[in-house]
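Participant: this one's sequence-less:
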């Protein structure tokens, strides 16, 4: 249904559309289902830059041969508290789904465990991973490099990726506390959406290829993005490069973009997910200490401040009854992929 230049879809229709497009583009059904769930979740939670728009991104990576469409993930256990899934060059969603049960089991057995996803193609947010683990009662962190699009603080040439960091904390009887943010000033998808809409971007988002601050999204996409928070964001970006690149035997952002060979596909490399079982530290005192955490959340919200992810959860409630709305032009672009 079209309304005010938008197209409204139920959540079921959004996921079915994503799955149909991905399969039409050649993605194996198990991969298509996993990726479609992530895209529909992004749209459901009001994260347009990580929602159905990403179908265009995924289709490009499939068409350019960046992603292996029928990759078979291979799970292994390099150490007692570690899990590794080699994604075989496929998208990251299915490898995570296949590695998650063993990660949860090991975290509960040893108190802490880590999952390395290797040789995967990544285009999505990290919050689905940490939210899923927090839903299991675990605290979780996730990290991944991307392509070298971001300049270090004090420079103007790309070294880092957008290099997101995500964290999830379980809350009894409530949705988990979750944050997920790029260490760049903004997610690259936000700049892409400005480009599609013909809108300028703030001058502190990035540089053109001559190293000058620019409000032109195309110039910044061809130049370099900036980190958030100056040297602090730059240091965090470097940390992500190290712990989700060399630490797990996978690519840095510079290596990822070199491996892309100008195909303009999604980042190639790895992801590190860490899961911690609070009961491992707390035992019988778990409930008491989780209540102490709730006191902190109440102190934040009690003064009118917003918890990270609150907007996503509010959008989720609306979407479940009202569906999701996407721009009509985006719907046309997506629909064209079904005919390709």
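Facilitator: Received the coordinates, thanks. The structure displayed is predicted, hence computed values, not measured ones.
Participant: from here on, contacts and neighbour counts on C-alpha atoms
Facilitator: Noted.
Participant: which residue ranges of the stretch 1-150 of the chain form strands?
Facilitator: Listed in chain order, the strands of the stretch 1-150 of the chain (DSSP state E, counting those that start in this stretch) span 2-3, 6-9, 74-79, 82-86, 112-121, 139-143.
Participant: rebuild those as CSV, extending it with distance to residue 106 and mean neighbour count.
Facilitator: Conversion of the strands of the stretch 1-150 of the chain to CSV gives the following (distance: least, Cα to Cα, whole Å; neighbours: other Cα atoms under 10 Å):
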stretch, distance to residue 106, mean neighbour count
strand 2-3, 48, 12
strand 6-9, 39, 18
strand 74-79, 10, 13
strand 82-86, 8, 22
strand 112-121, 6, 26
strand 139-143, 13, 25
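Participant: okay, one more to line up with it:
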């Protein structure tokens, strides 16, 4: 028997939606969550694909995630939108607020969306790419739980604090990156733990503050930021912009709020979108060409643009109409389904 299970793209979507709805998420939530899980798994982003169903179900079983919540979108100012997720998953609130964010950005050149009171588990690149599809550049930031030690520290104070950016390109996939400010994403460490693999050096410390390559010890200790103090400073910036700036929780506050329950972090999210046409004075075409020359010079050196491997994986998986996941994960997911 193979160690992997192959699923068609349609069966992957059906599996995700059925698991979520059988565990208490309504159809709107199940579709919004599945859209992102599907996009990630299709692009071979395994740490944020079907694996994340485990966290979604754990989170709603905690009794605090509201799988029936309806988000409230508020037009705060000409360039500000706020969305209250009302203790639901962030993705439904994002979907509800997205049209207003796009409209305000196109009208004013720049606009921000603050999502509050949300549980968040997902990659950020699907969200900023949605904005690039509308011809806008965008960034997104969230805190998480205090799993990460600051540079020179010995215990978790910061979150993995991902940052995503997307730049629209005519007739091409957008230039997009999405990375945690920790050396590893939390989901990657969990996958290493499930596989019984040793972590690379410099990724984590144990509960005593000593370097470790043991994934289980890392889960009990803390992760490290990338680039030492540089990644640490960026992580602190994200704590501030996606926390106090928008009247929401820091990673340490989010972890305290969880009270040890195995649920997705509860906090806020900030997205900032830019209209290249207004900000360039109407010279979008000319400046698109300048951006493309920059990308071409990078690729000409043999370097790789962020997301290139992801786009290649997407095309291959669409052509094959299939994705592959470990059999053990597939069986764990099936075990989540309730009659």
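Facilitator: Nice, I can see it. For clarity, every value in this text was computed on a predicted model and none was experimentally measured.
Participant: got a TM-score for the pair?
Facilitator: Here the TM-score for the pair of chains, by TM-score structural alignment, normalised by the length of the second structure, is 0.98; 338 aligned residues with a Cα RMSD of 0.9 Å.
Participant: before we move on, back to that, using JSON lines, lay out the strands of the stretch 1-150 of the first structure together with distance to residue 311 of the first structure.
Facilitator: Listed next are those as JSON lines, based on distance: least, Cα to Cα, whole Å:
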{"stretch": "strand 2-3", "distance to residue 311 of the first structure": "23"}
{"stretch": "strand 6-9", "distance to residue 311 of the first structure": "20"}
{"stretch": "strand 74-79", "distance to residue 311 of the first structure": "35"}
{"stretch": "strand 82-86", "distance to residue 311 of the first structure": "32"}
{"stretch": "strand 112-121", "distance to residue 311 of the first structure": "28"}
{"stretch": "strand 139-143", "distance to residue 311 of the first structure": "20"}
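Participant: looking at the ones you listed, which is closest to residue 325 of the first structure?
Facilitator: Closest approach to residue 325 of the first structure among the strands of the stretch 1-150 of the first structure is made by strand 6-9 (4.3 Å; Cα to Cα).
Participant: ok, and the closest non-adjacent residue to the residue nearest the centre of the second structure?
Facilitator: Centroid check for the second structure by Cα atoms, centre = their mean gives residue 123 as the closest residue, at 1.8 Å. In this structure, residue 123 of the second structure finds its nearest non-sequential neighbour in residue 48, 6.3 Å apart by Cα to Cα, 6 or more residues apart in numbering.
Participant: what's the one you found aligned with over in the first structure?
Facilitator: Aligning on TM-score structural alignment places residue 48 of the second structure opposite residue 50 in the first structure.
Participant: is it true that its match touches residue 40?
Facilitator: No - using Cα atoms under 8 Å, residue 50 of the first structure is not in contact with residue 40, being 9.0 Å away.
Participant: who's more crowded, these two?
Facilitator: Neighbours were counted for residue 50 of the first structure and for residue 40 using other Cα atoms under 10 Å; residue 40 has more, 25 against 22.
Participant: got the contact list for whichever residue in the second structure pairs up with that one?
Facilitator: When the second structure is aligned by TM-score structural alignment, residue 40 of the first structure is paired with residue 38. Applying Cα atoms under 8 Å, 6 or more residues apart in numbering to residue 38 of the second structure gives the contacts 9, 12-13, 49-50.
Participant: most neighbours, which of those residues?
Facilitator: residue 50 (25 neighbours).
Participant: state the distance from that residue to residue 325 of the second structure.
Facilitator: 8 Å (Cα to Cα, to the nearest Å).
Participant: then residue 179 of the second structure?
Facilitator: Relative to residue 325 of the second structure, and taking Cα to Cα, residue 179 of the second structure is found at 22 Å.
Participant: what's the answer for residue 230 of the second structure, then?
Facilitator: Taking Cα to Cα, one finds residue 230 of the second structure at 35 Å from residue 325 of the second structure.
Participant: just to revisit the earlier point, what lines up with the residue nearest to the centre of the second structure in the first structure?
Facilitator: By TM-score structural alignment, residue 123 of the second structure lines up with residue 125.
Participant: residues contacting the residue nearest to residue 76 of the first structure when sequence neighbours are not counted?
Facilitator: Leaving aside its chain neighbours, residue 76 of the first structure sits nearest to residue 84 (5.2 Å; criterion: Cα to Cα, 6+ apart). Residue 84 of the first structure makes contact with 75-78, 99, 115-118, according to Cα under 8 Å, 6+ apart.
Participant: neighbours of the counterpart of residue 271 of the first structure in the second structure, how many?
Facilitator: Aligning on TM-score structural alignment places residue 271 of the first structure opposite residue 269 in the second structure. Neighbourhood size, residue 269 of the second structure [other Cα under 10 Å]: 28.
Participant: surely residue 269 of the second structure touches residue 117?
Facilitator: No - if you go by Cα under 8 Å, residue 269 of the second structure and residue 117 don't touch, sitting 9.2 Å apart.
Participant: so residue 294 of the first structure: helix, strand or coil?
Facilitator: helix (DSSP: H, G, I helix; E, B strand; the rest coil).
Participant: alignment lookup: it to the second structure.
Facilitator: In the second structure, residue 294 of the first structure lands on residue 292 (TM-score structural alignment).
Participant: which residue in the first structure lines up with residue 172 of the second structure?
Facilitator: In the first structure, residue 172 of the second structure lands on residue 174 (TM-score structural alignment).
Participant: over to residue 60 of the second structure?
Facilitator: For residue 60 of the second structure, the aligned position in the first structure is residue 62, judged by TM-score structural alignment.
Participant: gap between that match and residue 266 of the first structure?
Facilitator: 10 Å.
Participant: settle it for me: which of the two has more neighbours?
Facilitator: Each of residue 62 of the first structure and residue 266 has its neighbours counted (other Cα under 10 Å); residue 266 has more, 24 against 20.
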